[in-house]
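*Asks:* Based on what follows, work out the 3D shape:
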Amino acid sequence: MSAVAWTAAASLAAWLWLLVGQGFFWRTDLRLPPRRDPGRWPSVAVVVPARDEAAVLPDSLPSLLAQEYPGRAEVFLVDDGSADGTGELARRLAERYGGLPLTVTSPGEPPAGWTGKLWAVRHGIGLARAREPEYLLLTDADIAHAADSLRELVAAAETGGYDLVSQMARLRVAGTWERLVVPAFVYFFAKLYPFRWIAREGGRTAAAAGGCVLLRAEAAGRARVPDAIRHAVIDDVALAKAVKRAGGHIWLGLAERVDSVRPYPRLADLWRMVARSAYSQLRHNPALLAGTVAGLVVVYLVPPAALAAGLATGHGAAALLGGLGWLVMTVTFVPMVRYYRQPLWLALTLPVSGLLYLLMTVDSAVRHHRGRGAAWKGRTYARPGAADAAPGTCPEAAPDSRA
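*Replies:* Predicted coordinates for the structure are as follows:
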């Protein structure tokens, strides 16, 4: 066989292994675990870090205030230095819609060693602990919850004895670029952190989705959260790992009625979202970057390239092996495409998505080596070891892993 055929064979072998050997990551049927109403509903504090979120807050905050929860619950929105009136808008929304009690506060700029979001979370948790809640719901300002979301999360945690229950919110998919990038983002996340492995007690796999994390307050204290992960740019996975290391039992699955309302209409918006932290997942290691790029090429780009080359040159083996690899790839992507309610033909575009993520990852490394680190909403988190961060920045230490 030709070199192209042998490479296509290697890619096909990789896909056959991924199909059955990676925790059936491609299945999308893992939703909230079996649950029943507890005899007593524990108290909950909802902590919402928010920085310049005035555009999305009217579509998200009212859904939190309207939670139909039988126990005691209140919301703490932490305005992390917003310049668009986020805090004042939150107060107006609470006056208009009523519902759960809302406290709006601001922690000031984060000190060195803290990311802005985790500094805000720390401030919110500190205020909440004065009320001695039994659970903390950590949710982002762009996440809209169904009216029974909190009730269902608490019931799942109480029934299953979980210390952390997280749902991956359904992200917005409307424009062309969102269709190409967003379903693939969740698909790649599930491949890195198979949901079925996460729930195994004693297992090493740990991850959460930062948009919706219900955390037992006692487990948060045992894991020293958020102080133990104060430098993490990829804070959701770092949080889950900290809880699991401290002996916690965690669960992660896909959401049905927890949705992100944040739009990403341009490729540049999605690019920034991924590139800001992709190199952190690789621990800022050039060797891991090279291996990742090679792996993405072999797994996602070789099958269609081998099919095209084989058809063009008459090499049947290359065309057959490339076509089979692309077929298996497409089959594994179909459930995620259906979950996002997209046309099935979109599953054929996974190689394009893989190429985009390859370029985003390389760009993330380039930004890091140029000293720009991870940048988000006006703050830059410099590369590890950077001395004397500039005003408004804080040094980033490599997080445990990445979504």
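
*Asks:* Could you use CA atoms for every contact and neighbour count after this?
*Replies:* Will do.

*Asks:* Tell me the buried residues in the host helix or strand of residue 186?
*Replies:* Under the criterion of DSSP states H and E, residue 186 resides in helix 176-192. Across helix 176-192, burial judged by 16 or more other Cα atoms under 10 Å covers 177-192.

*Asks:* Also stretch 152-161?
*Replies:* Under 16+ other Cα under 10 Å, the buried positions of stretch 152-161 are 152, 153, 154, 155, 156, 157, 158, 160.

*Asks:* What separation is there between the third one and residue 217?
*Replies:* Think residue 154. For residue 154, the distance to residue 217 equals 12 Å [Cα to Cα, to the nearest Å].

*Asks:* Might one say that residue 318 is in contact with residue 8?
*Replies:* Yes - Residue 318 lies in contact with residue 8 (Cα atoms under 8 Å); the separation is 6.5 Å.

*Asks:* Give me the secondary structure label for the residue nearest to residue 238 when sequence neighbours are not counted.
*Replies:* In space, and not counting its chain neighbours, residue 238 is closest to residue 400: 5.6 Å by Cα to Cα, 6 or more residues apart in numbering. Secondary structure state of residue 400, per DSSP: H, G, I helix; E, B strand; the rest coil, is coil.

*Asks:* which residues touch residue 400?
*Replies:* 232, 237, 238, 241, 281 (Cα atoms under 8 Å, 6 or more residues apart in numbering).

*Asks:* from the residues you listed, which two are the most distant?
*Replies:* Farthest pair in the contacts of residue 400 (Cα to Cα) is 241 and 281. Separation: 13.7 Å.

*Asks:* Strands along the chain, start to end?
*Replies:* 44-50, 73-79, 102-105, 135-139, 143-145, 164-170, 212-216, 250-260, 374-376, 379-382, 394-395 (DSSP state E).

*Asks:* Reformat these as CSV; add distance to residue 299 and mean neighbour count.
*Replies:* Compiled in CSV, the strands of the chain are given as follows (distance: least, Cα to Cα, whole Å; neighbours: other Cα atoms under 10 Å):
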stretch, distance to residue 299, mean neighbour count
strand 44-50, 37, 26
strand 73-79, 42, 24
strand 102-105, 47, 18
strand 135-139, 34, 25
strand 143-145, 33, 26
strand 164-170, 25, 25
strand 212-216, 31, 26
strand 250-260, 25, 22
strand 374-376, 27, 19
strand 379-382, 32, 22
strand 394-395, 34, 24
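
*Asks:* any idea how far the residue nearest to residue 238 lies from residue 202?
*Replies:* 18 Å.

*Asks:* Same question for residue 255.
*Replies:* Residue 255 is 25 Å from residue 202, by Cα to Cα.

*Asks:* now do residue 225
*Replies:* Taking Cα to Cα, one finds residue 225 at 20 Å from residue 202.

*Asks:* what about the residue lying closest to residue 228 once chain neighbours are set aside, neighbour count?
*Replies:* Among residues not flanking residue 228 along the chain, residue 242 sits closest, at 7.5 Å (Cα to Cα, 6+ apart). Applying other Cα atoms under 10 Å, we find 24 residues neighbouring residue 242.

*Asks:* Second input sequence below; structure requested for side-by-side comparison:
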Amino acid sequence: MANLHMKSFWEKLLLPPFVYFFKLIYPFQLVSSPRSRVAAAAGGCALVRLDKLRSIGGFMSLKGAIIDDCSLARRIKESSGRIWIGLSNDARALRPYESLSSIWNMVARTAYTQLHYSYVLLIGCTVLMALSYLVPLIALFSDSSTTKFLGAIALTAMFGSYLPTVGYYRLPMYWVVTLPTAAMMFLAMTWTSAIRYVRGERSRWKNRSYPSTQTSTSD
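*Replies:* Have a look, this model is predicted:
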């Protein structure tokens, strides 16, 4: 995974959590293990052996895929190929995300696809995100000292789990406290993705819109 552009406020607020959540969804150790079915790739920097690419049908096999990088990784792994994913300082992303809208649309492009266009998974994701990142914060304002204590423990664990990502991008430590805010924003982006799908738009990218009627198993 290429080292992301990290200059603007929105990049610092949202891109490290993007990587953090990506690693939660696709644990790198499982992705890289030939014994695991979990497959993922980061399209910003991907190297593929030509013979392996040809063996899966080339890029035409990814036609219609919205999350094409992960689809590529899955097809390679399903064909008994080996994949590896990790963070790298040797590859640097050049694309800046200077505005909130640019990051919002980048996430909304694939978020509902990631949930397989399922209302059940969308609701489940919403509940899980709220319980994990919103409830501990609300608990701090409870009248119960026990609830406050449990909320403080949950927040400490949350911030501690996020600290390595913040450190990797050489950001000041205080950025860890922004994780609940970023999490709720990512949840809103996911709902944006779902609403667009219901309205007939499967994906939107680079001024192109893909209708939701053209779903594909390659996603």
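
*Asks:* returning to what we had before: include distance to residue 349 of structure 1 when you put the strands of structure 1 into TSV, please.
*Replies:* Converted to TSV, the strands of structure 1 look like this (distance: least, Cα to Cα, whole Å):
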stretch	distance to residue 349 of structure 1
strand 44-50	34
strand 73-79	39
strand 102-105	44
strand 135-139	31
strand 143-145	28
strand 164-170	20
strand 212-216	29
strand 250-260	22
strand 374-376	28
strand 379-382	33
strand 394-395	38
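
*Asks:* so what corresponds to residue 216 of structure 2 in structure 1?
*Replies:* Counting by TM-score structural alignment, residue 216 of structure 2 lines up with residue 397 in structure 1.

*Asks:* no, scratch that, I was asking about residue 69 of structure 2
*Replies:* Match for residue 69 of structure 2 (TM-score structural alignment): residue 236.

*Asks:* Nearest residue to its match in space, please, no chain neighbours.
*Replies:* With sequence-adjacent residues excluded and distances taken as Cα to Cα, 6+ apart, residue 236 of structure 1 is closest to residue 210, at 4.7 Å.

*Asks:* how close does that neighbour get to residue 293 of structure 1?
*Replies:* According to Cα to Cα, residue 210 of structure 1 stands 26 Å off from residue 293 of structure 1.

*Asks:* my guess is residue 203 of structure 1 meets residue 196, correct?
*Replies:* No - the criterion here is Cα under 8 Å, and residue 203 of structure 1 misses it with residue 196 at 10.4 Å.

*Asks:* Please tell me how far the match of residue 69 of structure 2 sits from residue 311 of structure 1.
*Replies:* Residue 236 of structure 1 is 45 Å from residue 311 of structure 1, by Cα to Cα.

*Asks:* Looking at these two now, which is surrounded by more residues?
*Replies:* residue 236 (24 against 15).

*Asks:* about what we covered before: from what I see, the match of residue 216 of structure 2 and residue 232 are in contact.
*Replies:* Yes - judged on Cα under 8 Å, residue 397 of structure 1 makes contact with residue 232 at a distance of 6.6 Å.

*Asks:* These two: which is more packed in?
*Replies:* Using other Cα under 10 Å as the criterion, residue 397 of structure 1 and residue 232 rank with residue 232 on top: 27 against 22.

*Asks:* Okay, the residue mapped onto residue 122 of structure 2 from structure 1 and residue 386 of structure 1: tell me how far apart.
*Replies:* Counting by TM-score structural alignment, residue 122 of structure 2 corresponds to residue 289 in structure 1. Using Cα to Cα, residue 289 of structure 1 is found at 20 Å from residue 386 of structure 1.

*Asks:* quick one: which of the two has more around it?
*Replies:* In terms of neighbours (other Cα under 10 Å), residue 289 is the more surrounded of residue 289 of structure 1 and residue 386; the figures are 20 against 15.

*Asks:* Test my guess that that one contacts residue 283.
*Replies:* No - the pair residue 289 of structure 1 / residue 283 is not scored as a contact, 9.1 Å apart, by Cα under 8 Å.

*Asks:* circling back: can you tell me which residues contact the residue nearest to residue 236 of structure 1?
*Replies:* Residue 210 of structure 1 neighbours (Cα under 8 Å, 6+ apart): 138, 139, 140, 166, 168, 235, 236, 237.

*Asks:* That one matches what in structure 2?
*Replies:* For residue 210 of structure 1, the residue aligned by TM-score structural alignment is residue 43.

*Asks:* what's near enough to touch residue 99 of structure 2?
*Replies:* Going by Cα under 8 Å, 6+ apart, the list of residues near residue 99 of structure 2 reads residue 10.

*Asks:* Show me what residue 123 of structure 1 lines up with in structure 2.
*Replies:* Residue 123 of structure 1 maps onto nothing in structure 2, by TM-score structural alignment.

*Asks:* where's residue 123 of structure 1 relative to residue 49 of structure 1, distance?
*Replies:* Distance from residue 123 of structure 1 to residue 49 of structure 1, by Cα to Cα: 9 Å.

*Asks:* okay, and the common contacts of those two?
*Replies:* residue 78.

*Asks:* now the match of residue 216 of structure 2: how far from residue 15 of structure 1?
*Replies:* 34 Å.

*Asks:* ok, now residue 370 of structure 1?
*Replies:* 35 Å.

*Asks:* now do residue 337 of structure 1
*Replies:* 18 Å.

*Asks:* Measure how buried residue 313 of structure 1 is and give me the count.
*Replies:* 10.

*Asks:* Which residues are in contact with whichever residue in structure 2 pairs up with residue 219 of structure 1?
*Replies:* Using TM-score structural alignment, the partner of residue 219 of structure 1 in structure 2 is residue 52. The contact partners of residue 52 of structure 2, by Cα under 8 Å, 6+ apart, come to 76, 81.

*Asks:* Find the nearest non-adjacent residue to the aligned residue in structure 2 for residue 256 of structure 1, please.
*Replies:* When structure 2 is aligned by TM-score structural alignment, residue 256 of structure 1 is paired with residue 89. Leaving aside its sequence neighbours, residue 89 of structure 2 sits nearest to residue 3 (Cα to Cα, 6+ apart; 5.6 Å).

*Asks:* Tell me the counterpart of that neighbour in structure 1.
*Replies:* So, by TM-score structural alignment, residue 3 of structure 2 is matched to residue 170.

*Asks:* do the same with residue 190 of structure 2
*Replies:* Under TM-score structural alignment, residue 190 of structure 2 pairs with residue 361 in structure 1.
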